[in-house]
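Peer 1: Sharing a sequence plus its predicted fold:
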Amino acid sequence: MNNNTSLIWNIVLSIAVAVLFFLHFSGNKSEAGAGSSDGGVVAGRRTVYVQVDSLLTNYDFFKDTKKALENKHFQLENELNTKGRSLQNEVAFFQQKAQTMTPDQARSTEAQLMKKQQDLVAYRDQAMAGLQQEEAGKNEELYKQIRAYIEKYNKENNYEYVLGYSLGGGILFADKSLDVTQKIIEGLNKTYKESDAGKASADSTAKK
């Protein structure tokens, strides 16, 4: 199972494609950017950007979520391997003893083994689908958290656009003076740290 990259690529694609943070504010355009020095923005340049890859790498919610889901993938993989080896051992034992069984006993045992195999496959598919659904929910939650904080951040700065910049994306060049990535990361991490989920994660880490 691709337990190390599934979440990462889902979120990168979600943000890089869908979260190009186009936050357009039509009111007070002439006044909004004139007094702001944040991100090097001057009058007439009320567009800033966030480096998506750096944001993901440094956002604590993403790191905690990625780690938690990777652990679940690892646990599921181990569980499936254990169940699979157990079933293989039963099959091997049946093959050794089949000649000593009556035809009815052999057919009954074979049917039971086939049922166990089918149940294991069904369990695997159900468990993997559940993890994929959980990942999708976390991706959506991540998007909403970033979007909500960007909107909050923009109320104090009144930018016309906050763009998501990533290597290979639609933006070919970005002036570093317009980069507000670090400010967004600091704000997101502060908000997450103060949330119930962030406190729970901190407590769990402290107990280890």
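Peer 2: That came in fine, so what should we check first?

Peer 1: switch to C-alpha atoms for all contacts and neighbour counts from now on
Peer 2: Fine.

Peer 1: How about the secondary structure of Asn4?
Peer 2: The local conformation at Asn4, judged by DSSP: H, G, I helix; E, B strand; the rest coil, is coil.

Peer 1: Please apply the same query to Leu167.
Peer 2: coil.

Peer 1: For Ala174, see how far away it is.
Peer 2: 11 Å (C-alpha to C-alpha, to the nearest Å).

Peer 1: Quick one: list the elements packing against the host helix or strand of Gln117.
Peer 2: According to DSSP states H and E, Gln117 maps onto helix 103-157. Judged by 3 or more C-alpha pairs under 8 Å, 6 or more residues apart in numbering; DSSP states H and E, helix 103-157 is in contact with helix 6-13, helix 60-97, helix 181-194.

Peer 1: Go again with 10 Å.
Peer 2: helix 6-13, helix 60-97, strand 161-165, helix 181-194 (3 or more C-alpha pairs under 10 Å, 6 or more residues apart in numbering; DSSP states H and E).

Peer 1: re the thing from before, give me the common contacts of Leu167 and Ala174.
Peer 2: Counting by C-alpha atoms under 10 Å, 6 or more residues apart in numbering, the common neighbours of Leu167 and Ala174 are Gln51.

Peer 1: second one coming, line it up with the first:
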Amino acid sequence: MKKILLILAAVALTTVGCNKNQAPAGGETKPAAETTESDAAAAASSGTIAYFNVDSLISKYDMYLDLRAEYEAKAKKADAELTSKGRSLESDLKDYQNKIDKGLVTRSEAMTMQENLEKKQQSFVQHRDKVMNELAEQEQVMLNKIHYNITEYLKEFNSDYRFKIILSTTSGGPVMNADPSLDITQIVLEGLNKKYAAEGKTNKNSEKLSLDK
């Protein structure tokens, strides 16, 4: 589940900041942590391109981790509920078939049981589809939030256009090799987590003020 969510989020961010230009291709890139703010500043002074690794960024982005934990908890609860309902339905079907095979019910009783089972099965399918649709919607909203927050932060981060363009890279993506000094993954990650933490404190303070009134 975690790997699937990371892949989906990475796909959603692959084109961030990459509308007109393309970075040079080649071999592997160094870890984002090796790039410092001074490296980025030096690269920016030459009016060059910067890039960040989507996989590394999202996997350590606190907002993503929180939303993912919330989603997985809901998905786990839904799975347990559907499994329980499914087993109950399966048990009823076996009981019905057993009574039919052994002639333990009249034709009228059998018809009533069959109708009840069909209604129960239909109700289960409708509920299952509803739950799955809700989970899919929550997952999409989560990815949209991650994409939006990263995109908006990059606008703030590069509001002075120190970089002419900021590319996003992924494992196996089009950017295979680049100068490590242009990698701003760690800088962006720290900024995102700092902003997320600050927004969390602001929300908590607002809730506290509301309760105190």
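Peer 2: Now that the structure is in, tell me what you want to look at. Owing to the predicted nature of the structure, the values given are computational and were not obtained by experimental measurement.

Peer 1: List the TM-score for the superposed pair.
Peer 2: After superposition, the two chains reach a TM-score (TM-score structural alignment, normalised by the length of structure 1) of 0.80; 186 aligned residues with a C-alpha RMSD of 2.4 Å.

Peer 1: re the thing from before, give me the mean deviation of the helix holding Gln117 of structure 1 from structure 2.
Peer 2: Once fitted to structure 2, helix 103-157 of structure 1 is off its aligned match by 1.0 Å on average (mean C-alpha distance after the TM-score superposition for structure 1).

Peer 1: Tell me how far that helix lies from the chain's centre.
Peer 2: Distance, stretch centre to chain centre, for helix 103-157 of structure 1: 13 Å (C-alpha atoms, centre = their mean, to the nearest Å).

Peer 1: Tell me which residue of structure 1 matches up with Arg129 of structure 2.
Peer 2: Careful, residue 129 of structure 2 is Asp; it's not Arg. Under the alignment defined by TM-score structural alignment, Asp129 of structure 2 is paired with Asp125 of structure 1.

Peer 1: And the helices and strands packed on helix 103-157 of structure 1: which comes nearest Gly130 of structure 1?
Peer 2: helix 60-97 (10.7 Å; C-alpha to C-alpha).

Peer 1: Now do the closest one: which range of structure 2 does it align onto?
Peer 2: Under TM-score structural alignment, the match for helix 60-97 of structure 1 is residues 62-99.

Peer 1: and the matching stretch, which residues are buried?
Peer 2: 62-64, 67-68, 71-72, 75, 78, 82, 85-86, 89, 92-93, 96 (16 or more other C-alpha atoms under 10 Å).

Peer 1: compared with structure 1, how much does it deviate?
Peer 2: Averaged out, stretch 62-99 of structure 2 is 1.3 Å away (mean C-alpha distance after the TM-score superposition for structure 1).

Peer 1: Check the offset of that stretch from the chain's centre.
Peer 2: With C-alpha atoms, centre = their mean, you get 20 Å for stretch 62-99 of structure 2.

Peer 1: rewinding a little: how much space between the match of Asp129 of structure 2 and Leu113 of structure 1?
Peer 2: The gap separating Asp125 of structure 1 from Leu113 of structure 1 is 18 Å, by C-alpha to C-alpha.

Peer 1: Which residue of these two possesses the greater neighbour count?
Peer 2: When Asp125 of structure 1 and Leu113 are compared for neighbours, Leu113 comes out ahead with 17 against 12, by other C-alpha atoms under 10 Å.
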